[in-house]
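1. quick one, what's the 3D model for this:
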Amino acid sequence: MTSPVKENITFDILDQIDIRVGTIKSVEDVEKSNKLMKLTVDFGDFTRTILAGIKGERENPKEIEGQQALFVVNLAPKKMAGEVSEGMLFDIGYADGIVPVLAQPEKPVPNGTRVG
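-> Sure, this is the predicted structure:
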C-alpha cells in the first residue's frame, strides 16, 4: 500500500530548503547511540558533520564512504547523543519501512551542487 500524497506546498516553501550533493568522506560510530553514525561530508566549499540513523539499516555502514548523496544543509544544528549534526542525509525507503538506500545523482557532479 502506498502512502497518501502530502498536502500541497508552494514553490516559496520548497525554495527555502537547501539540498546539495556531498561526498561522504568518513562514517564513524556514535558510541552513545544504537542508531546514529557520524558522517563527514565534503560539499566543496565546506565540510559538515551529519548524523544519520543508519547503524541498524546496513550490515556495514562504512560501505557508503566515498559515495555522493543528497543532503539538506540549512537545518539548524541539532545535538544528538553528545554530537552535533549540521544537516540531514536524504535516503529513500525509511518512511515506507524498506531498507533505505541513498538518494544519489545519476553520475558524479561537483560537491556542493544544488538541487533544483
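
2. for the rest of this, base every contact and every neighbour count on C-alpha atoms.
-> Noted.

3. what's the nearest residue to residue 28 if we skip its chain neighbours?
-> Closest residue to residue 28 apart from its sequence neighbours, by CA to CA, 6 or more residues apart in numbering: residue 38 at 5.0 Å.

4. the one you found is in contact with residue 50, isn't it?
-> Yes. The criterion here is CA atoms under 8 Å, and residue 38 meets it with residue 50 at 6.0 Å.

5. more neighbours, these two?
-> Shown here are residue 38 and residue 50; by other CA atoms under 10 Å, residue 50 has more neighbours (25 against 21).

6. one more, for comparison:
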Amino acid sequence: MTRQRLSDKRMICELEAGQEWLLSAPASRRLLSLIRSRLQSITRNVYIVRHITEQTEDLYDILVDGSMVVQIEVPRDVSGAEILFEKSDVKEYLGSHRQLTKPDRRKLELAIELAQR
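-> Modelled structure (predicted):
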C-alpha cells in the first residue's frame, strides 16, 4: 500500500471518529446544538475537517452536508463569551483559506467524498 493511501485511510478514520463524536458524545452537545440552531436542519453528514485548541477557545471547521463549511469559535468559559459562527460554501472557504496545508485540503476532499456516499 502506498504512503498516500495510508495517510488517506488515517484521515478517513479521523473524519469518521470526529463525526461519531460530534453526533453522539455528551461533550459535543453544545457544539452540535449550535450548528443545528443556526442551520435549522442538517443531516448526519457532518465532518470535523479542522480542530485547533487554543488557550481560551476551541476552533472548529466543520463540513456540513458536503456543501458548506461552518467555522466556529467556542470559548471554554461558557459564562458570557460570545460564540463566533461563520458559514460559507466549500469554494468560498477554500478561497478565503489559501494558507491551508496540503493535508488539510486533502482532509476536506475526503470529507466531501464521505458526505456524498
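
7. please state their TM-score.
-> Once the chains are laid over each other, their TM-score by TM-score structural alignment, normalised by the length of the first structure reads 0.33; 64 aligned residues with a CA RMSD of 4.3 Å.

8. if we can go back for a sec, who's in contact with the residue nearest to residue 28 of the first structure?
-> Residues in contact with residue 38 of the first structure (CA atoms under 8 Å, 6 or more residues apart in numbering) are 26-30, 49-52.

9. list only buried entries from those residues.
-> Those of the contacts of residue 38 of the first structure that meet the buried threshold are 26-27, 29-30, 49-52, by 16 or more other CA atoms under 10 Å.

10. which SSE is immediately downstream of the longest strand along the first structure?
-> For the first structure, the strand with the greatest residue count under DSSP state E is strand 19-29. Counting by DSSP states H and E, the next helix or strand C-terminal to strand 19-29 of the first structure is strand 37-42.

11. and the angle from that following strand to strand 19-29?
-> Strand 37-42 of the first structure and strand 19-29 are oriented at 130 degrees to each other (axes from the mean of the first three to the mean of the last three CA atoms, to 10 degrees).

12. packing partners of the host helix or strand of residue 10 of the second structure?
-> Under the criterion of DSSP H and E, residue 10 of the second structure resides in helix 3-24. Applying 3 or more CA pairs under 8 Å, 6 or more residues apart in numbering; DSSP states H and E, one finds that helix 3-24 of the second structure contacts helix 29-39, strand 46-53, helix 102-115.
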